[in-house]
Structures are given as structure tokens and as C-alpha cells.
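okay, sequence plus prediction incoming.
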Amino acid sequence: MFSDYSNGAPDSSNLSRQFYVPGTIYGDTSNGNQVVDFQARETRFNFKTSTDLDGHKLTGFIELDFFTHGDGNERVSNSYSPRIRHAFISYDNWTVGQTWTTFQNPGALPENLDFVGAAEGTPFVRQTIVRYTNGGFQFAIENPETTVTPNGGGARITSGSGMVPDFVARYNFKTEGGAKFTVAGLARQLNVEIDNLDTQEIGYGVSFTGVIPVGDDDIKLSATAGDGLGRYMALNYANAGVLDANGEIETISSYGGFASYRHWWTDQWRSSFTLSGFKALRLTTMKH
């Protein structure tokens, strides 16, 4: 991989040297701008089972790769620990375990050489869920985790103290022309209970994705907006909220999307052109 960082390249151990992470694009002005990386960390292993139990379908799936860990180095052996990506079981319409959040449609992700691709323009989360599917409808409760910015700025505060799971509903449908679409909604409680802080707020979001055939080619697109989305968008580029002077959460609004056109030159050669963007802003309210 060849990368050109206008503000200086991060150190070789930095996450953004493995794949594009919007929150780490600022680099280090003390380093050079252009770098080359060789790695085998995208190597992936998975194992799947499928069993018929008296007419009921039971499926198990587990998948590992070697990304994101900082426990190895490039000096001698490049030894990196495996990490869990997916680990779930499905029984008829139920899925329980770790996999893609129901709020995300991985089938609409652009086909880019980068591991994620249009990272800032898409929801991208894997976590433990309990999901029920019926036709095109999906309903899920998922693991809660809150990220906020301290009052006046500073290091991100991450709180896993929430007692209310995140709720997601989604509808998948397709047209007679073969286009596939999804509409998803998310509702979550932001909860911070750390030291003397004890505050809650509501976050929500909506997401739309589509895969539209254009002859042998296709267009993939996504649009997502919400208040308090935080970690669900752009690999947690922005937090879900900011703590005000009273220790209360003020939510951060965020918007993101992408459009990607994929062209097949031959049966074996294809290329994609992708545009992606993200914006976050804090809406300050006056409390009396």
C-alpha cells in the first residue's frame, strides 16, 4: 500500500497504516509524508456449520483476522494476535451473537481496495446482538456503548454503564428491476456513570442504502443522519455527545453518505469510483 499524508505520516504501528480511519488522518508533522506498507494482517479464517433439527435450521459461524492489534511490530517477526470478527448462531429467524449491526447494510459497501473503503460515509459496527428476521423486516436489540467528549475538550470518555440496549429496526426490499434497498432506524440511550457523573440522553438515527443495477454495472449509495449516533458512523470519528458545564450530555448531530459506481470492463476486470463525506455538529441548547 502506498499512502501520501499531506500533514505527515503516522507511525508504522498506527491503526491508519492498516486501513483508512477518518479519525486518524491528521498524521504527525515530524514524519515524512509518503510511506509504503506490506502486511498480511487482512488474512481471514472462518468456519461455518449448518444443521437440520427436526425441520429447523441451526447455523453457527465464527471468523477471525489479525487487524487492529498493536501487540506486534514490523522489526523482526510481524507477529500479531488473531481477533474475533463474527461469532454467532442462527436458529430459524433468530440470530444471537456478534456480527454486523442491523443498522448497517454491508452488502451496499463500495468495492474499494481499502479494507473499509468509504469509512466516513457509512455506519460500520460489529457487536453482539439479538435479532429477529421476518421477510424483509428485521428487529434487534444490540450492545450499548456511549462515547462523549468532556466539557472543554479532551480525551474521549467511553461508558459501558448503560442498562438499556440499543434498538434497531430495518426493512429490506427490492424492485422488479433488481435494485435492492434498505431503510433502518436506530434508537439508543446515551448513558454516562463515571466518578461523579450520572447523566442520560436519547440518541437516534436513520439510514438508507441502495444497490442499483446499471446494465452490467451498478451504483451503490448510502445516506445516514442522526442525533447522538456517535460510534455508529465513520468509525466513531465524532462522539455521541459533549458534556456541558452541568455534566449533562448535549448530543452531536452527524450526517454521512457515499455514492459509488462500479464498471465491469471484462468478466475479470472492474473498477470503482467512490465519493464519500461526513459532517458532525453540536447543537447547543439553553437550559433555565
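It's in.

every contact and neighbour count from this point should use C-alpha atoms.
OK.

show me where the stretch 1-150 of the chain has strands.
Secondary structure of the stretch 1-150 of the chain (DSSP state E, counting those that start in this stretch): strands at 2-4, 34-36, 45-53, 56-65, 83-91, 94-100, 126-134, 137-142, 146-149.

pasting the second one now:
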Amino acid sequence: MTKFRMPVLLAGATLVLQAVRVEAQGTGQKGADPAELTRALEARLDGLESEIASLRAELAQARADAAAAATATPQPAIPPSIPTPARTTEQRLTALEQDAALGIRVGATRFSIGGYLKLDALVSDFSGGDPPANALINDYYAPAQIPVGGIGEGAELTTSVRETRIVLRSETPLAGQTLTGLFEVDFLDTPLIGNQRVSNSFVPRVRRAFITWNDFTFGQDWSTFQNAAALPERIDFIGPTEGTVFERQPLIRWRNDEFSIALENPETTITVGTASFEADDDVTPDLVLRYDHRLPHGSLTLAAIGRYLSVKDLVVSNPGSVTTINGEAFGWGVSASGVYDFGPNRLSWMGNVGEGIGRYLGINIRDDVIATATGKIDAPLVYSGFIALRRSLSPRWRLIGTGSAYHSTTPEDAAQSLTATVWSGNLDLIYNPLPHLTLGIGFRYASRELANGAEGSLRRVQLSVRYDY
């Protein structure tokens, strides 16, 4: 039972330590007796230290017993603990916090768990119609799903906990190096097992799952073409969605200090008429080069991507006809991004341009290629970007303003009901009443325009409560 009691106790100790610090901060309140509070804190610390010491002794004894049984030779008795010098309350708190942060050790591997719990409440007003129930745009900002051409139905309220996230990390010493792993899940963009009628059940989805060793990363992670560190603080899931590269996928990456090179999952997405398909004909990985330069007060990132786009014998049935699409094209893209810190404030930005990189931008607002009238493919030019400013109002209050935009060209023989331009602006006010608790309120206005000139807009107020653990 010791192996179960230790992680449980350490988790409990972490919670108690938070309460201890809150009580310690309250010694200056009216009616509080500092001496009495100090005695109470010391008593609780004594209990925690005693219990952890007891568990350590039990664990050491269990290991000694197991070793003795395996070798059938007497084992030396566990030496008594050596008295330690008296420590201040702050020193004892720090020591216990370090113990609680060690995680769970299994053999040579150390595991730690992180993530957050999050509740979102979104009041949305769509001018061009009402999105379907459980559409992505009901849970977070998905630009391509802003309705166009319909009739607005007024404001509607959506609540969700689907952004809640669980992260499991591991570290294993191996041949003078450290082999690390990360597994991360949340509950967004998953098949609808449940619904809002009764259970609101949603299955977990894999976000990232990779191992790193000796400058190499193997597995699913943020695309090397994306600078996730440039995303501004926000209460929406992504924030400046239409203006950012956003892609997670399997990859093999090598990084040495400021330079990275990666081979990443290839997949050509194609639009035929207004329908979207995954061609599933790719054999050449996407190649990404990246340079990260550290600055005295921030960073600058430059990235480039090369893609071999392929569609083979894609058969599409239309009323009265059948079209077979074949084509090859070269896709390319460049991205520049950065952050600049001045005091507690931060300016962050990103700019992107390319051809045939549709699925990398704005969570696939447009596909990589478009089928032409002759059954070939065309890779349209796309560009996007954002700029965001975080202003610190106090140690606990922050105000973040963001502007973001996206544009894609559309061939004359393609459907003119495809998205041409999307832009949005939002303002978030964020407050931390406690170290691990974040409250936020934000307002967003967004507009989507089709190639034929039709438009639709979104007005949204969002409230969020987030607990990081």
C-alpha cells in the first residue's frame, strides 16, 4: 500500500500547502492571533513531515525485504535518521513543496501529471444563420464555420468543459541522456458519443504524444512550421485563429540550439465544388526548416515549408456526371513570428504567406488545392497574420487586445461560395484571484466574406474559469 499512499499524500500535501500559505498571509487580518496561527501551522507541518518520513521508512524497509527475499542473504538494518538542524517555517514549507513536485517514480522513470480544468460560457450572435448543435464554433472560434447567407436568430448561450486538459510527462535516464515522453489529451473535436440532452459526454482525443532523445523528437507534436510560443494569452481556445499557423501531426524533428529540421505528415486536402476531401495519395513528407533567435527582450522565429501535393484518381460523382481528378503541385510557405517583452507587458505577432498550405492556416479555412474544370488541381495563394498586445494592469489583472486576418485567392472556374477573407478583433480581461485560478471575460467581433461577396458576422461574449494543476 505504500506505493499508493505516497503519491496520494504528496498530492494532498500540495493542497494543504496552498491553504497553509493562504492562512499565513492572513496573519495581518483584524482579529487574527499571529502566535496562535503560527502554532497551528507548525502543528500541521509536523504532521505532514512525520507522515512522509514514515512512508519513506516503510518504502525503504519494503525494498530491503524484497532484496533479502531475492538473495536469501541478511540485509543491514536501516540506520536511524540523523537529526537535522532546526528550520524556519518557510524552509519547511519549501522542502515539502519540493517533495510534492517530484511526481511518481516507477523504477528509473519519473512521471508527473499536469493540465487544467476549464469551464467556458459563450453568448454568441450570428448575423448569417445558426450553426448546427455541437459545431466547433459553438465551443471556440472556428472562422470557417461563421454562417453566411442565412437569417440571424439572436443571441444564444453555450457552455462547455471540453477544453479541459490532461498532460502526462515522463523522464528516464538512459546512457548519459534523458529520454522524455509527453502524452496530452482533451475533449474537443471528438465524435459525438453523448449530447446536451442528458450526459454531455465527450470522448478524449490525442493532442500530443511524443518522445524526445538526444535532440530528436519522434511522435505527434506541434508542427515545426508553427510557433506556438507566439500565441497570445487568451480565454478562447486558440485566439487569433485565422491569423496563425495551427497544426499538430506526427513528425520526426531534429533540433540543435536555434535550428530545426523536420519531416512531417503529408496530407493533401482538396476542394471539389464546395465539398472538401482528403486525397490520401501522398508519399513525400512535408519538409520544414526553422530558425529561433533569442533576443534580449523576446524572440524571433522564421520558418519555411516545402510540400509535394498529390491527387490521384479521385472520383467525384455529380448529378449527371462523374469527374476523375489527377494532379501534382508544389506547395510552399514562409512564416515569421515573434514576441517582445517590455516589463510585464508583451507584444506578439505572426505573418504567413504561401501556396498549397491551406490546412496549416486557420484550422483549414481553405483546402490546400482546388479542383479545376479540367480535372487538374490549383494551389491558391493564401496569407494571414495577427498582432496582439498584453497590458499588465496589476500583478493579478491583465488586458489583451488582438487583431487577426486571413485571405485566400479563388480561381475564376472554382466555386465562388468559398471563403475569401476572414478577420476578427477581440479584447480579453483576465484576473488571477489565486495562484492557480484564472477568471476571464472577453468580447470578439468577427467577419467572414465569400468570394462572391456574401458576408456573415459573429459577436461573442465569453466567460471562463480555469484551474491549473
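On my side now, so go ahead. Predicted model only: the values in this text are computed from it and were never measured.

how about Arg197 of the second structure, what's its match in the first structure?
For Arg197 of the second structure, the aligned position in the first structure is Arg75, judged by TM-score structural alignment.

Arg17 of the first structure contacts Asp37, doesn't it?
Yes. Counting by CA atoms under 8 Å, Asp37 is a contact partner of Arg17 of the first structure at 7.4 Å.

looking at the two, which one has more neighbours?
The neighbour comparison of Arg17 of the first structure against Asp37 (other CA atoms under 10 Å) goes to Arg17, with 23 against 11.

ok, for the residue opposite Gln138 of the first structure in the second structure once aligned, nearest residue in space, not its chain neighbours?
By TM-score structural alignment, Gln138 of the first structure lines up with Ser260 in the second structure. In this structure, Ser260 of the second structure finds its nearest non-sequential neighbour in Arg290, 5.0 Å apart by CA to CA, 6 or more residues apart in numbering.

related to what we said a few turns ago, wait, what's in contact with the match of Arg197 of the second structure?
By CA atoms under 8 Å, 6 or more residues apart in numbering, the contact list for Arg75 of the first structure is empty.

tell me, how many residues neighbour Thr178 of the second structure?
Neighbourhood size, Thr178 of the second structure [other CA under 10 Å]: 15.

on the three-state scheme, Ala53 of the second structure is what?
Assigned with DSSP: H, G, I helix; E, B strand; the rest coil, Ala53 of the second structure falls in the helix class.

what number of residues lie near it?
The tally of other residues near Ala53 of the second structure (other CA under 10 Å) stands at 13.

counterpart of it in the first structure?
For Ala53 of the second structure, the aligned position in the first structure is a gap, per TM-score structural alignment.

what do you get for Ala446 of the second structure?
Ala446 of the second structure maps onto nothing in the first structure, by TM-score structural alignment.

give me the secondary structure label for Ala446 of the second structure.
strand.

distance of it relative to Phe4 of the second structure?
Relative to Phe4 of the second structure, Ala446 of the second structure is positioned 50 Å away (CA to CA, to the nearest Å).

out of these two, which sits in the more crowded spot?
Shown here are Ala446 of the second structure and Phe4; by other CA under 10 Å, Ala446 has more neighbours (21 against 9).

got the contact list for the more buried one?
Taking CA under 8 Å, 6+ apart, one finds Pro143, Val422, Trp423, Ser424, Gly425, Ser457, Leu458, Arg459 in contact with Ala446 of the second structure.

show me what contacts the first one?
Applying CA under 8 Å, 6+ apart, we find Pro143 of the second structure in contact with Ile137, Thr241, Glu242, Gly362, Ile365, Val422, Ala446, Arg448.

is it possible to mark the buried ones in those?
Buried by 16 or more other CA atoms under 10 Å: Ile137, Thr241, Glu242, Gly362, Ile365, Val422, Ala446, Arg448, out of the contacts of Pro143 of the second structure.

need the counterpart of the fourth one in the first structure.
Yep, that's Gly362 of the second structure we're talking about. Under the alignment by TM-score structural alignment, Gly362 of the second structure pairs with Ala234 in the first structure.

is it true that its match touches Gly117?
No. Shown here, Ala234 of the first structure and Gly117 do not form a contact pair, counting by CA under 8 Å, at 10.7 Å.

and Val206 of the second structure, how far from Asp280 of the second structure?
Val206 of the second structure sits at a distance of 21 Å from Asp280 of the second structure (criterion: CA to CA).

an error on my part: the question was meant for Ser404 of the second structure.
Distance of Ser404 of the second structure to Asp280 of the second structure, given as CA to CA: 31 Å.

before we move on, back to that, is the aligned partner of the residue nearest to Ser260 of the second structure in the first structure within a helix or a strand, and which one?
For Arg290 of the second structure, the aligned position in the first structure is Arg170, judged by TM-score structural alignment. Arg170 of the first structure belongs to strand 166-174 when assigned by DSSP states H and E.

that strand - contacts with which helices or strands?
Applying 3 or more CA pairs under 8 Å, 6 or more residues apart in numbering; DSSP states H and E, one finds that strand 166-174 of the first structure contacts strand 137-142, strand 180-192.

just give me the neighbour total for Val461 of the second structure.
Neighbours of Val461 of the second structure (other CA under 10 Å): 18.

that one belongs to a strand?
Yes. Counting by three-state DSSP, Val461 of the second structure falls inside a strand.

that one contacts Asp120, correct?
No. Under the criterion of CA under 8 Å, Val461 of the second structure makes no contact with Asp120, lying 10.5 Å away.

circling back to that earlier point, want to throw the strands of the stretch 1-150 of the first structure into a markdown table with distance to Asp28 of the first structure?
Putting these into a markdown table (distance: least, CA to CA, whole Å) gives the following:
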| stretch | distance to Asp28 of the first structure |
| --- | --- |
| strand 2-4 | 12 |
| strand 34-36 | 12 |
| strand 45-53 | 34 |
| strand 56-65 | 28 |
| strand 83-91 | 27 |
| strand 94-100 | 32 |
| strand 126-134 | 29 |
| strand 137-142 | 36 |
| strand 146-149 | 23 |
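
please identify the most buried of these.
Comparing these by mean neighbour count (mean count of other CA atoms under 10 Å), strand 146-149 ranks first with a mean of 24.

so how far is the next helix or strand after that strand off the chain centroid?
Downstream of strand 146-149 of the first structure, the next assigned helix or strand under DSSP H and E is strand 157-159. The chain centroid and the centroid of strand 157-159 of the first structure are separated by 18 Å under CA atoms, centre = their mean, to the nearest Å.

what's the matching range in the second structure for strand 157-159 of the first structure?
Mapped onto the second structure using TM-score structural alignment, strand 157-159 of the first structure spans residues 277-279.

what sits up against that stretch?
Residues from elsewhere that reach stretch 277-279 of the second structure, judged by CA under 8 Å, 6+ apart: Glu267, Thr268, Thr269, Ile270, Thr271, Ser310, Val311, Lys312, Leu314.
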